[in-house]
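> Next input, structure requested:
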Amino acid sequence: MKIINIEYPLYYDSLDKENGNMDIFVKLDNGMTYTMVVTTPSNYYWYMDKEGLDYIPASPPDIIVRSLNKEIVEKAIQTYVQDNAYWLKLYFLAGESNCVFDQKQMDGMIQEMKKLKEEIFGSE
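Purely as a prediction, here's the structure:
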């Protein structure tokens, strides 16, 4: 798949490019637009300090870049559209926890994987 365009937030110019995060909109040649969160590693530290935590709570995955510079973001997004945009789709869908990743379906998939593993390696 190919990227048609990436839309950045209106406040992009005022962002701290070394310590920030932003939503971007990635339009692909299949007509779909994916909303993604791009963040810097420093932003994770800032968040943990702000919240008094030693970890980042469970949440949908972010695309992590050294800087929110558009050139760097676009390089990162290029890697997410390889292989028919597998990783872009996965990250996008992970944000829709009540839709695609249904708990019962995930539990069923895990049981199938466990069963297959036991058939191959024997039970533990």
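
> Going by C-alpha atoms from here, please, whenever you check contacts or count neighbours.
OK.

> top helix in the protein by residue count?
Taking DSSP state H as the assignment, the helix of the chain that covers the most residues is helix 103-121.

> And the helices in this structure?
Shown for the chain, the helices assigned by DSSP H span residues 41-51, 70-80, 82-94, 103-121.

> Now render those as TSV, adding mean neighbour count and distance to Glu18.
Below are the helices of the chain laid out as TSV (neighbours: other CA atoms under 10 Å; distance: least, CA to CA, whole Å):
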stretch	mean neighbour count	distance to Glu18
helix 41-51	14	7
helix 70-80	15	12
helix 82-94	15	22
helix 103-121	12	36
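
> Second input sequence below; structure requested for side-by-side comparison:
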Amino acid sequence: MNVVKISYPTPLSKIIDIENDNMDIFIELEDGTNITVVVSTPLNLLQQMKNDNVNFISASQPDIIVRSLTHENIQQAIENYANGDAFWLKLLYVASIEKNVVDMSRINQFLKELNMLNNELLE
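Here you go, the predicted structure:
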């Protein structure tokens, strides 16, 4: 799916350390969908773990990770996430707002089926 527009509520020029920060990004897709995502750098994730005094990133809406907060890097990542029908962009966005949009009973059923297939392979 084509990305029509990427907007920055905080201008990129205001980012002090483009290799250690995160920011919200607004995305408009060709089907009219508007999505908000967080784009982070690897150093910023490490900084968050240090600040929280943990050795992991807690489960939450996954950020889109880029090496540095430049328009080129962000655009490449967003376009990659929008490939096909923009499944990952749309899923991450709606699940971040309301996790019940994902049918856990269907996921659990599918996992059972996969488990049975794996067990058959091991026998």
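
> Report the TM-score for the pair.
After superposition, the two chains reach a TM-score of 0.84 (TM-score structural alignment, normalised by the length of structure 2), with 122 aligned residues with a CA RMSD of 2.0 Å.

> that older thread, mind checking which of the helices of structure 1 is nearest Pro61 of structure 1?
Using CA to CA as the measure, helix 82-94 is the one of the helices of structure 1 that comes nearest Pro61 of structure 1, at 6.0 Å.

> Quick one: average offset of the closest one versus structure 2, please.
Overlaying structure 2 shows helix 82-94 of structure 1 at a mean distance of 2.5 Å from the equivalent residues (mean CA distance after the TM-score superposition for structure 1).

> so Asn5 of structure 1 touches Val26, yeah?
Yes: with contacts counted by CA atoms under 8 Å, Asn5 of structure 1 reaches Val26, the gap being 6.1 Å.

> which of those two has more neighbours?
Val26 (20 against 13; other CA atoms under 10 Å).

> Please name the nearest non-neighbouring residue to that one.
Excluding the flanking residues, the one nearest Val26 of structure 1 by CA to CA, 6 or more residues apart in numbering is Ile6, at 4.6 Å.

> burial count for that neighbour?
Neighbour count of Ile6 of structure 1, defined by other CA under 10 Å: 17.

> Tell me if I'm right that it and Asp23 touch.
No: using CA under 8 Å as the test, Ile6 of structure 1 is too far from Asp23 to be in contact (10.5 Å).

> Give me the contacts around stretch 29-45 of structure 2.
1-5, 18-28, 57, 62-69, 74, 89-90, 93 (CA atoms under 8 Å, 6 or more residues apart in numbering).

> Nothing else from me, thank you.
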